[in-house]
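below is the structure, and that's it, no one-letter string:
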């Protein structure tokens, strides 16, 4: 298997195909995050600049009421009050004169349940609180009905008492009369940013996820295209279910990587970066403190990845094994039920399922401990510590309340993307493991499919010259095979199971390469011919006919534009299939389910013959094609073959020797070697292996005939 770094690079190479769309989505995402993160900063501005600004220093004016006509001012009980920031914002001569006049500084403070005016204190630092008012504490002065006593405690000093007046609701509203408009404006900006952020998030999510689907679509096509190039040796030793799992399940897991993890990781990373930018803009010292969280979470993620990877690999392997077992069980269900193996197969499946369950449980424990629980705990502790630290001192002397509010808001937002990354780590690991399996298939050596259009039709002269072949090195199944089949001849291969008959045909079709010797067609070695060109003018009929899902016409023509409906019907008529097809409800358009299970074995074989004949091959291969056909159907096929084999080189692999009596050449194989050769009469004269095989089959057929003849006939009374 490739290393994780290599896998990640190859996954990135697929993503780079759509780099323009991804970069556009990321740019939109940055804008969306920026709009989203503007909310706390707007709240901070509203709090500090407009809501908390009432507690800035104010100046009580008695001598210059005309100044109120040229700048902002608030009138309470006949007195004019100017806020310090209003004065500093005005550079006129009137402002300079007001500052030089030494106006008295006053404060409006929010204490407990109301707003209070304090105009007698010289210093306004410290912690203020409301105290019961008494005449003695006010130096004998009788307090007004709206006055109370306020107490201030300063560091290292005794408590001080000052008179204060509680403002009415209308007076409080007067203090904020100039802030309502700006606050509403900022709220409008905030709502606009929310709408913009939502719209941009939709655009980036749709773009990223549609791009992810495109990536997986391309990867599936690459995988399916490459599977068809892989030599048959790979499929000899690989369960079909595992290959299906690569195309279906593993690519789906990779899709989750691009759709979920990539989007979450990118969104979270941009969010974290944006939050840190905002934190540094708010307060550098606070932002520096939060930097310790990054290495902490990176360390926890590393531990999470280290321990959970092994469990995820086992889970994916068991899923592949389960798919292979399911595929095999469905394919051989009649055998399983006939030999009562249901419980045994179920027990085997249960072992795989239990192993996957246990690995999943272990992975969930790692995930539960290192994801939300840890992140939530750290986030809560850090937030609580921040509140405790600043709660123990005056916010106005440490940081402003707006900064404190924005900091807590950003801090809460900081842990959300971290949790999002943790939640997607499992998908990412599952995708990497699946990608390793997919790339393993893609890295298998394959044979490129070449265009066979325009290639000349071969005469069909086939020669095997001292050919040797082995599926496994050191265990040859064919030894020094030499024979010649001239144009139009019929060559039959006979022998016991495993003698090498099908292996010879597999070599002729180019499914395997010989270990030694040479195979020639029309005098040209097939080693230098593309596989598509080699098979373009070959037809093959197997012992177990395979029909595709579709209709009967499709199963004969198979997308070949040169085979029209007329040729399809002619081919079916030549093999004697027209009779039963025309009796079907939809005739030639009758639907065929997977593997043609609604048709009999003989009917499927006739359609398979018609398929081979419709392609008009110069070389026809019949691999035990009559083994599963009844005598009546066999007679139809023999009649059709006499017509279609004329002018074609035909190879017949048969156990039923009666079907090859008219062959021009019969090769008798034994343990991968040709031990006898000749036509039927010549081999019978030799009285060797072929003679004994023929006599044995003939005797068995005669016995069957006699047994059937001697069966009592039932009568009815």
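Now that the structure is in, tell me what you want to look at. All of these numbers come straight from a predicted model, not from anything done at the bench.

every contact and neighbour count from this point should use C-alpha atoms.
Noted.

distance from the chain centre to the host helix or strand of residue 402, please.
If you go by DSSP states H and E, residue 402 is part of helix 401-443. Computed by Cα atoms, centre = their mean, to the nearest Å, the chain-centroid distance of helix 401-443 equals 16 Å.

the stretch 101-250 of the chain: helices as residue ranges?
Ranges of helices within the stretch 101-250 of the chain are 169-175, 180-227, 232-236, 240-245, based on DSSP state H, counting those that start in this stretch.

who does the second one touch, helix- and strand-wise?
Pointing back at helix 180-227 there. helix 4-16, helix 19-45, helix 251-256, helix 262-282, helix 401-443 (3 or more Cα pairs under 8 Å, 6 or more residues apart in numbering; DSSP states H and E).

go again using 10 Å as the cut-off
helix 4-16, helix 19-45, helix 240-245, helix 251-256, helix 262-282, helix 401-443 (3 or more Cα pairs under 10 Å, 6 or more residues apart in numbering; DSSP states H and E).

distance to residue 708 and mean neighbour count added to the helices of the stretch 101-250 of the chain, as CSV?
Formatted as CSV, the helices of the stretch 101-250 of the chain follow (distance: least, Cα to Cα, whole Å; neighbours: other Cα atoms under 10 Å):
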stretch, distance to residue 708, mean neighbour count
helix 169-175, 115, 14
helix 180-227, 50, 17
helix 232-236, 42, 12
helix 240-245, 43, 19
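
and of these, who's closest to residue 381?
Closest to residue 381 of the helices of the stretch 101-250 of the chain is helix 180-227 (Cα to Cα; 29.4 Å).

list the contacts for residue 214?
14-15, 17-18, 208, 220, 255 (Cα atoms under 10 Å, 6 or more residues apart in numbering).

how close does it get to residue 26?
Using Cα to Cα, to the nearest Å, one gets 17 Å for the distance from residue 214 to residue 26.

what of residue 83?
As judged by Cα to Cα, residue 83 and residue 26 stand 45 Å apart.

would you mark the buried spots in stretch 348-364?
349, 352-353, 356, 359-360, 363 (16 or more other Cα atoms under 10 Å).

ok, so of the residues you listed, who is nearest residue 201?
Residue 201 lies nearest to residue 363 out of the buried residues of stretch 348-364, by Cα to Cα, at 31.8 Å.

next one for the comparison:
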């Protein structure tokens, strides 16, 4: 998936391979019994429906001239029984195919979502989330008709077409050939528009993706939009994206709509030819053509072009689905760059000694964010990381949690290279509170319990009390059972951070990482929190990133990071005595606070 924003179209890194349809077929494989049942039922009903025109021919040419009332009644009743059977068969087919289709869609969406869960932070860093979401929801949903009806209908219609041709040939070869003379013309027209049609649907999927990306971005930033009175500007952007999508959709549909009138026109022309030539041959005594034969052919010719129309519709649906399918499989094929090695083992119970050895790191842009970073943390020590914005502070803790792969060097915990252990076993023993205090929709209790699903209610409450969140939670209408919205919009930023803090504490990690954990907490709450922090940090190796230096004065060691390098290292008193970068930073902040 190409990196872009909402106003830049995506480009496929590889052209579509029809072999991917085989890949889609693997999702259908587990439900082949239902598919076979539906196909058999439809084939039987299709074969029986072919008898009706034959019955009419028999009635016209034999039973009516011979006044065979019994035969007429019998064939009429038999026709009615066949009609009832076809209706029941259609109902059963709809149930079976929709069940198969929805099961396949569920499996496809599940695999897509599971893979998205495994992709590293780097995948999401500069990709609009709306363009990712549209693949999981809209694109997968657009495959529904293809999977629920297209496959079965195509197989049964192909067989029905074969049945019809056989029946027509057994009645009259000349009329059968007249009926089929339009197929080559249709085939040439389909082949002519194929490439343009696929390209049109690719453009449509791009515009749909752009629109979805902008909607997601706008909803996430609605407070900023209203604060800066950007509603009219955003509306103009939305209208332009929506207009682009409408134009792309109309263009794509134009190609789809071409086939149906073409098929209808060819059908009308061949039907007219059947009547003109058939009547002439009948009047001239050629070809053994009777009124019953013409009536039978009239019934068959409509049946002949119906499956062709359905097949043309399936072809349209296939080309439409291909434009979505290639995007879905492109996402599923996105490599998981941060993953377990084949020889990875579970991380033993962590004691807490951490060491960075000559660690280098650069993002995809190639610019170094860390340059030969080395330090060692003993078990139970607290290390604070400070420095200017963009210095590499958050990068250090992201590498320790293996959210990214290091470029070179080594990171060890208790002497074990973290690249050699499974990611799950590593992260389960670490508690991370990132700058973005994300709150999920649900109760406050569930949000705190997110990192430890087996924790009791009492343990949740103890964690909340430790981080000074208990009082404000109890003031809410339902206490810990209060439902909060997605991203915690009902809570203040400080309240969201305290809940996230309790969540990290409840996980009972051996290594605790706090990234700006107190940045949105007022000074009074922070003073209350300090006692809880001391209890929390006791016996745990901890890394604390903070711009508010008053929160890290008691750290065992402070690392001053700038331009990806450790410029100074020591405790607060030692660094103040050096009167270097940390000293200047502290004084500038202290003077600001004092003023």
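Nice, I can see it. Just so we're clear, the structure is a prediction, and the values are computed from it rather than from any experiment.

please state their TM-score.
The TM-score (TM-score structural alignment, normalised by the length of the second structure) is 0.93; 578 aligned residues with a Cα RMSD of 2.0 Å.

could the contacts of residue 214 of the first structure go into TSV alongside distance to residue 148 of the first structure?
Shown next, in TSV, are those (distance: Cα to Cα, whole Å):
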residue	distance to residue 148 of the first structure
14	74
15	71
17	74
18	71
208	63
220	79
255	69
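
out of those, who's nearest residue 79 of the first structure?
Nearest member of the contacts of residue 214 of the first structure to residue 79 of the first structure, counting by Cα to Cα, is residue 208, at 62.4 Å.

just checking, that closest one touches residue 256?
No - with contacts counted by Cα atoms under 10 Å, residue 208 of the first structure stays clear of residue 256, the gap being 11.9 Å.

need the overlap of contacts for the two.
With Cα under 10 Å, 6+ apart, residue 208 of the first structure and residue 256 have common neighbours 262-263.

count the residues that sit near the nearest residue to residue 654 of the first structure once chain neighbours are set aside.
Distance criterion Cα to Cα, 6 or more residues apart in numbering; nearest residue to residue 654 of the first structure, sequence neighbours excluded, is residue 624 at 4.7 Å. Look at residue 624 of the first structure: counted by other Cα atoms under 10 Å, it has 20 neighbours.

counterpart of residue 624 of the first structure over in the second structure?
Structural alignment (TM-score structural alignment) places residue 624 of the first structure against residue 516 in the second structure.

ok, residue 151 of the first structure next?
So residue 151 of the first structure corresponds to nothing, using TM-score structural alignment.

so how far is residue 131 of the first structure from the residue lying closest to residue 151 of the first structure once chain neighbours are set aside?
The shortest distance from residue 151 of the first structure to any non-neighbouring residue, by Cα to Cα, 6+ apart, is to residue 161 (4.6 Å). Distance, residue 161 of the first structure to residue 131 of the first structure, by Cα to Cα: 8 Å.

try residue 237 of the first structure
Using Cα to Cα, we find residue 237 of the first structure at a distance of 91 Å from residue 131 of the first structure.

of these two, which one has the most company?
It is residue 131, of residue 237 of the first structure and residue 131, that has more neighbours when counted by other Cα under 10 Å, with 14 against 8.

check contacts around residue 217 of the second structure.
6, 128-130, 211 are the contacts of residue 217 of the second structure under Cα under 10 Å, 6+ apart.

turn these into TSV, columns for distance to residue 449 of the second structure.
Formatted as TSV, those follow (distance: Cα to Cα, whole Å):
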residue	distance to residue 449 of the second structure
6	35
128	29
129	26
130	28
211	36
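
show me which pair in those residues is furthest apart.
Between any two of the contacts of residue 217 of the second structure, the greatest separation by Cα to Cα is 11.7 Å, found for 129 and 211.

give me the nearest residue to the spatially most central residue of the first structure, chain neighbours excluded.
With distances taken as Cα atoms, centre = their mean, the residue of the first structure nearest its centroid is residue 255 (1.5 Å). The shortest distance from residue 255 of the first structure to any non-neighbouring residue, by Cα to Cα, 6+ apart, is to residue 216 (5.9 Å).

same thing with residue 256 of the second structure?
Residue nearest to residue 256 of the second structure in three dimensions, not counting chain neighbours: residue 316, with 5.8 Å by Cα to Cα, 6+ apart.

thought residue 200 was touching that neighbour, still the case?
No - in this structure, residue 316 of the second structure is not within contact of residue 200 by Cα under 10 Å, at 11.7 Å.

would you map the strands across the stretch 51-200 of the first structure?
Taking DSSP state E, counting those that start in this stretch, the strands of the stretch 51-200 of the first structure run over residues 58-61, 74-76, 79-83, 104-111, 114-118, 127-131, 147-153, 160-166.

returning to that earlier point: contact partners for the match of residue 624 of the first structure?
394, 433-437, 497, 544-548, 551.

are any of the residues you listed buried, and which?
For these, a burial check counting by 16+ other Cα under 10 Å picks out 394, 433-435, 437, 497, 544-547, 551.

among those, which lie within helices?
394, 497 (DSSP state H).

report the two of the buried ones among the contacts of residue 516 of the second structure separated the most.
Maximum distance among these (Cα to Cα): 18.3 Å, for 437 and 551.

reformat the buried ones among the contacts of residue 516 of the second structure as JSON lines; add distance to residue 483 of the second structure.
Shown next, in JSON lines, are those (distance: Cα to Cα, whole Å):
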{"residue": "394", "distance to residue 483 of the second structure": "31"}
{"residue": "433", "distance to residue 483 of the second structure": "22"}
{"residue": "434", "distance to residue 483 of the second structure": "22"}
{"residue": "435", "distance to residue 483 of the second structure": "23"}
{"residue": "437", "distance to residue 483 of the second structure": "17"}
{"residue": "497", "distance to residue 483 of the second structure": "17"}
{"residue": "544", "distance to residue 483 of the second structure": "30"}
{"residue": "545", "distance to residue 483 of the second structure": "30"}
{"residue": "546", "distance to residue 483 of the second structure": "30"}
{"residue": "547", "distance to residue 483 of the second structure": "32"}
{"residue": "551", "distance to residue 483 of the second structure": "31"}
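
ok, the buried ones among the contacts of residue 516 of the second structure vs residue 35 of the second structure, which is closest?
residue 437 (47.5 Å).

which residue numbers in the first structure go with stretch 96-116 of the second structure?
With TM-score structural alignment applied, stretch 96-116 of the second structure matches the range 207-227 in the first structure.

please enumerate the helices of the stretch 401-550 of the second structure.
423-427, 444-448, 457-466, 470-474, 493-506, 523-537.
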